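A.B. asks: Provided below for reference: sequence and predicted model.
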Amino acid sequence: MGPAPVKVIGGGLAGPEAAWQLARQGVAVELWEMRPRVFTPAHQTSALGELVCSNSLKSEAPNSAPWLLKQELRRGDSLLLACAAQAAVPGGQALTVDRVQFSAAIEAALTALPQVSIRREEATALPSDITIIASGPLTSAPLARVLAELAGHEHLYFYDAISPIVEADSLDYERMYPGSRWGKGGDDFWNCPLDRAQYEQFRQAILEADSYPLHAFEETGFFEACLPLEELARRGPETLRFGPMKPVGLPDPRTGRPPYAAVQLRRENLRADSFNLVGFQNHLRFGAQAQILRLIPGLERARIVRFGQVHRNSYLAAPAVLTERLQFRRNPRVWAAGQLCGTEGYVEAIATGWLAGRFAAAEAQGRTLAPPPRTTALGSLLHYITASSAHGYAPANMTFDLLPPLETPVRDREQRHQRQCARALTDCDAWLQPQREAVPA
């Protein structure tokens, strides 16, 4: 009898990708999916790889960040990217797929592999074998309890509250001033002062803006600690000014007094040249959100890297609980993958499934696989997940500000991104080559 198969829990995007990577490395896999026995509030079918929301896997524009991540995965024999190509439908510059064909291609590829067995059953306990948990943002209650024990209750979240991020070189610093509240901490903060008229205009714009409708499974009261901006605006004319736009302790050096209201921008720890708008999580439509954010002094021409969001999402405070190879610190025979480990977006979920599958395969075969280089999209996404500050950790998608800067700065944005992509793909190929040579015939 050979070694026990690696267990992969979750048949969304990360789980099937992890199962494929394990099998392609010659490792037996048991893929668990609870549908159709147990459905989530969002899923409509029992198909593997069901796309619950959009059918777009983001941009295919060369030298864009989403393109780069997909290119690295393609070079690494990603099953789901291959299935997306088979199921592609016209979608402009985006990789858009036929949902039914996409899922069918995934299931056909996995069932054709003798190393893979698919088990239609809910996982309610942790297997003793090597395991990858890729149960997704709507993880079932029994498995969530297992995760809470494994990660610590304080490190498992059920909603994410994501504030917008803007590019630093798109801001007008003449209208802003540096400084942390009460002068405590460094100058990682910049402050945007608003007078009374600007504040009232800003609040009114929020009240009049359209929000994304909540899905039925998200219609639960928000945690008071992460109320969306529009909910605070509705609670009264002063609520924002006593909340995320509180000016106390932030004197404007030009006047010596605190402004009527202030928006704080905090430099991101691992994102080069970008700022997070502190406490500005919201559920506004992206178009309206962009217009409203540009009402803030200093942000009139801001380029938005990530829009604010609040939604139902089971995920881990990954930097506190996972190693650099996505293993749980408390049990290194268990990996996390997909949105559960703190990513945002379909391709990012696929990428972490790809990584977990590669790392778990190495473990099963008694090998050690180094993480991908930091200069790659895979390496930078992994670095964000596992090396960010655990305090206030929020899921991220792949953007250029996750990548380290070039050794020689390039001012032109397009050229800079082109060179970052070229460097990433060269380094990714070098990292992948020994793995290609080790794949069983």
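C.D. replies: Arrived safely, thanks for sending. Please read these numbers as outputs of a predicted model, since none were measured by experiment.
A.B. asks: only C-alpha atoms for contact and neighbour calcs from this point on.
C.D. replies: Noted.
A.B. asks: wouldn't residue 93 be in contact with residue 60 here?
C.D. replies: Yes - using CA atoms under 8 Å, residue 93 makes contact with residue 60 at a distance of 5.4 Å.
A.B. asks: Those two: which is more packed in?
C.D. replies: Applying other CA atoms under 10 Å to residue 93 and residue 60 shows that residue 60 carries more neighbours, namely 18 against 11.
A.B. asks: which residues touch that one?
C.D. replies: By CA atoms under 8 Å, 6 or more residues apart in numbering, residue 60 lies in contact with 66-67, 93-95.
A.B. asks: mind running it again at 10 Å?
C.D. replies: Contacts for residue 60 were tallied using CA atoms under 10 Å, 6 or more residues apart in numbering; they are 66-68, 70-71, 92-96.
A.B. asks: Any buried residues in the host helix or strand of residue 101, and which?
C.D. replies: Taking DSSP states H and E as the criterion, residue 101 maps to helix 99-111. In terms of neighbour count (16 or more other CA atoms under 10 Å), helix 99-111 has its buried residues at 99, 102-107, 110.
A.B. asks: Please produce JSON lines containing these, extended by distance to residue 54.
C.D. replies: Shown next, in JSON lines, are these (distance: CA to CA, whole Å):
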{"residue": "99", "distance to residue 54": "9"}
{"residue": "102", "distance to residue 54": "13"}
{"residue": "103", "distance to residue 54": "14"}
{"residue": "104", "distance to residue 54": "17"}
{"residue": "105", "distance to residue 54": "18"}
{"residue": "106", "distance to residue 54": "18"}
{"residue": "107", "distance to residue 54": "20"}
{"residue": "110", "distance to residue 54": "23"}
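A.B. asks: Out of those residues, which is nearest to residue 214?
C.D. replies: When these are compared for distance to residue 214 (CA to CA), residue 99 wins out at 22.1 Å.
A.B. asks: Check the gap between that closest one and residue 51 for me.
C.D. replies: Taking CA to CA, to the nearest Å as the measure, residue 99 falls 6 Å from residue 51.
A.B. asks: now do residue 282
C.D. replies: From residue 282 to residue 51 the distance is 24 Å (CA to CA).
A.B. asks: and the two? which has more neighbours close in?
C.D. replies: Set residue 282 next to residue 51 and count neighbours by other CA under 10 Å: residue 282 wins out with 27 against 23.
A.B. asks: residues in contact with the nearest residue to that one once chain neighbours are set aside?
C.D. replies: Counting by CA to CA, 6 or more residues apart in numbering, residue 228 is the residue found nearest to residue 282 once chain neighbours are left out, at 4.3 Å. Contact analysis of residue 228 by CA under 10 Å, 6+ apart lists 161-163, 222, 279-284, 308-310.
A.B. asks: Would it be right to say that residue 290 lies in a helix?
C.D. replies: Yes - the assignment for residue 290 by DSSP: H, G, I helix; E, B strand; the rest coil puts it in a helix.
A.B. asks: Name the nearest residue to it, sequence neighbours excluded.
C.D. replies: Spatially, and ignoring its direct neighbours in sequence, residue 290 is nearest to residue 304 (7.5 Å; CA to CA, 6+ apart).
A.B. asks: Included below, for side-by-side comparison, is a second structure:
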Amino acid sequence: MADVTVIGGGLAGSEAAWQAAEADCSVELWEMRPEKPTPAHHTEGLAELVCSNSLGNLSLTTASGLLKEELRRLGSMILRCADRTRVPAGGALGLAREDFSAAVTEAIESHPNITLVRKEMQEIPSGPTVIATGPLTSDALAHHIAELSGETLYFYDAASPIIFRESVDEERVYLASRYDKGEAAYLNCPMNEEEYYAFVEELTNAELAPIKDFEEDMYFEGCMPVEVIAGRGPETLRFGPMKPVGLPDPRTGEEPYAVVQLRQDDAEGQLYNLVGFQTRLKWPEQRRVFRTIPGMENAEFARMGVMHRNTYLPSNRMLTETMRVRSGDSGGPPLYFAGQLTGVEGYTESSAMGLIAGVNAARAARGEEEVRLPEETMIGALSRYITVKDGTLQPINSNWGLVPTAPKKENGRRLSKPERRERQSEMALAELDRFVSESSAVAAEEAVS
């Protein structure tokens, strides 16, 4: 029997397995694909990117950028593979979708301490275990989780369509990144006022695909279907995913009335996804409506947009900051959760919870005390928020409201917002470095003794 069992081969599960293996534990990583497929996955690769191919902004003036830098400093395998398979995406960490999955799969399969098991796990093992099965947990395992939690929450998530670049009319689009930040990495489809309102009209009146076991519209704000955004008012898209600010058309020198951005999705630059265009439109309707976008009149779709139900736990009543089920504190089996099941939203956030769970599952297997990351760090603050929040837990991304604020003035000068964000990042990273240094010193002392 392995020292640690990890169930689920997504980003969180792969990170958890890697961290436990790096701690010199034997690990079994269970992934049910391809034996049992899911409605959202298209391959059998580990860490398949189902929704967007972006891990978010890289700048340390953003919460997402800070989270990624913290993961790098903690030795995240997911971030290492992401950096190796990066594609042009301006200031964001865009990934070659298939190359990234292949890199993670290779890392897992080649690790001497990890055994990859391609079967469905239908029950919760008795030893140290990390469950990172995500929103598409199989029915058998979901039943056991529901019994454990006493309640299961959910929201609906969606993915954007992907098109072939060669089908885009190069005469009608232009290459640029907002405010010229980073490389000119986005294809921009400009719209004038008449085109924009005609598109909104078609979008809001298009036929939707039914959701299986539909109960009520419960969407995560960070992944809202584009037609839902449009339904909130005719101007909402212009201030959301179709915002033209900072994207002047080089042919006119002026900003268009609205713009649809396409982001590279593979290393070769043959596939592009529609940024912010998550949707639950029926597939024929997607082809009809999205082909009214200037430059996409003859678009060929490599993948249509889809919607699925995401499940997450009442972590604020169920888990500790180490991602361990609270009943484990009183002598129960050391059971941990990671990824979207914990109530975080986003690839990087899910990976972060996988790192915490993997490290602590390994420590439980060795009979060592669990570790809690400082709440001054973005990872520590995120894990604390989802496990202590009062009331109902809603899925959450990394954000600046989680970590300590920075002074508004420095040496008598008022700091700009980006400068304050930089100070917050500096404080968080300094605290993380201190924590890592002290933890390493303690580990060295224990090894000597």
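C.D. replies: On my side now, so go ahead. Predicted model, so just to flag it, every value in this text is computed and none were measured.
A.B. asks: one step back: the helix holding residue 101 of the first structure aligns to what range in the second structure?
C.D. replies: Taken onto the second structure by TM-score structural alignment, helix 99-111 of the first structure occupies residues 97-109 there.
A.B. asks: whereabouts in the first structure does stretch 174-191 of the second structure align?
C.D. replies: Using TM-score structural alignment, stretch 174-191 of the second structure pairs with nothing in the first structure.
A.B. asks: The residue nearest to residue 290 of the first structure contacts residue 167, doesn't it?
C.D. replies: Yes - counting by CA atoms under 10 Å, residue 167 is a contact partner of residue 304 of the first structure at 6.4 Å.
A.B. asks: contacting residues around the residue most central in space within the second structure?
C.D. replies: Closest residue to the average C-alpha location of the second structure: residue 347 at 1.8 Å, with CA atoms, centre = their mean. Contacts for residue 347 of the second structure (CA under 10 Å, 6+ apart) come out as 10-12, 47, 49-56, 78, 339-340, 397.
A.B. asks: Show me where the stretch 51-200 of the first structure has its strands.
C.D. replies: Along the stretch 51-200 of the first structure, the segments classed as strands by DSSP state E, counting those that start in this stretch run 56-59, 88-89, 94-97, 116-119, 131-133, 156-162, 165-167, 177-178, 189-194.
A.B. asks: ok now the last one, how far from the chain's centre?
C.D. replies: What that stands for is strand 189-194 of the first structure. 27 Å (CA atoms, centre = their mean, to the nearest Å).
A.B. asks: okay, that strand sits on what stretch of the second structure?
C.D. replies: With TM-score structural alignment applied, strand 189-194 of the first structure matches no range in the second structure.
A.B. asks: Which elements pack onto that strand?
C.D. replies: Here strand 189-194 of the first structure touches strand 177-178, helix 196-208, strand 261-267, strand 274-277, going by 3 or more CA pairs under 10 Å, 6 or more residues apart in numbering; DSSP states H and E.
A.B. asks: Provide the aligned range in the second structure for the third one.
C.D. replies: The one in question is strand 261-267 of the first structure. So strand 261-267 of the first structure sits over no part of the second structure, by TM-score structural alignment.
A.B. asks: how close does residue 323 of the second structure get to residue 3 of the second structure?
C.D. replies: 18 Å.
A.B. asks: So between those two, which is more surrounded?
C.D. replies: More crowded of residue 323 of the second structure and residue 3, by other CA under 10 Å: residue 323, with 29 against 20.
A.B. asks: aligned partner of the more buried one in the first structure?
C.D. replies: Using TM-score structural alignment, the partner of residue 323 of the second structure in the first structure is residue 326.
A.B. asks: and the equivalent of residue 136 of the first structure over in the second structure, what does it touch?
C.D. replies: Under the alignment (TM-score structural alignment), residue 136 of the first structure maps onto residue 134 of the second structure. Counting by CA under 10 Å, 6+ apart, residue 134 of the second structure makes contact with 7-13, 310-312, 337-342, 350.
A.B. asks: Of these, which belong to helices?
C.D. replies: Of the contacts of residue 134 of the second structure, the ones assigned to helices by DSSP state H are 11-13, 350.
A.B. asks: Which single one of those residues is nearest to residue 125 of the second structure?
C.D. replies: Nearest to residue 125 of the second structure among these, with distances taken as CA to CA, is residue 13, at 15.4 Å.
A.B. asks: so what corresponds to residue 372 of the first structure in the second structure?
C.D. replies: Per TM-score structural alignment, the equivalent position to residue 372 of the first structure in the second structure is residue 373.
A.B. asks: An error on my part: the question was meant for residue 314 of the first structure.
C.D. replies: So, by TM-score structural alignment, residue 314 of the first structure is matched to residue 311.
A.B. asks: That match against residue 132, yeah?
C.D. replies: No - taking contacts as CA under 10 Å, residue 311 of the second structure lies outside contact range of residue 132: 11.5 Å.
A.B. asks: so what's in contact with these two at the same time?
C.D. replies: Shared contacts of residue 311 of the second structure and residue 132 (CA under 10 Å, 6+ apart): 340-342.
A.B. asks: any chance of those in CSV, with distance to residue 27 of the second structure and neighbour count too?
C.D. replies: Putting these into CSV (distance: CA to CA, whole Å; neighbours: other CA atoms under 10 Å) gives the following:
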residue, distance to residue 27 of the second structure, neighbour count
340, 21, 27
341, 21, 28
342, 21, 30
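A.B. asks: can you give me the helices in the stretch 151-300 of the second structure?
C.D. replies: For the stretch 151-300 of the second structure, applying DSSP state H, counting those that start in this stretch gives helices covering 193-204, 226-231, 283-290.
A.B. asks: which one of those helices is the most hemmed in?
C.D. replies: By mean neighbour count, with neighbours taken as mean count of other CA atoms under 10 Å, helix 226-231 ranks first of those at a mean of 19.
A.B. asks: any idea how far that one is from the chain center?
C.D. replies: Distance of helix 226-231 of the second structure from the chain centroid (CA atoms, centre = their mean) equals 22 Å.
A.B. asks: rewinding a little: and the match of residue 314 of the first structure, how many residues sit next to it?
C.D. replies: Neighbours of residue 311 of the second structure (other CA under 10 Å): 22.
A.B. asks: Mind listing what's buried along stretch 425-439 of the first structure?
C.D. replies: 425, 427-428, 431.
A.B. asks: again, but for stretch 400-414 of the second structure
C.D. replies: For stretch 400-414 of the second structure, the neighbour count (16+ other CA under 10 Å) marks 400, 402-404, 406 as buried.
A.B. asks: Please narrow those to those residing in helices.
C.D. replies: In helices, judged by DSSP H, none of those are found.
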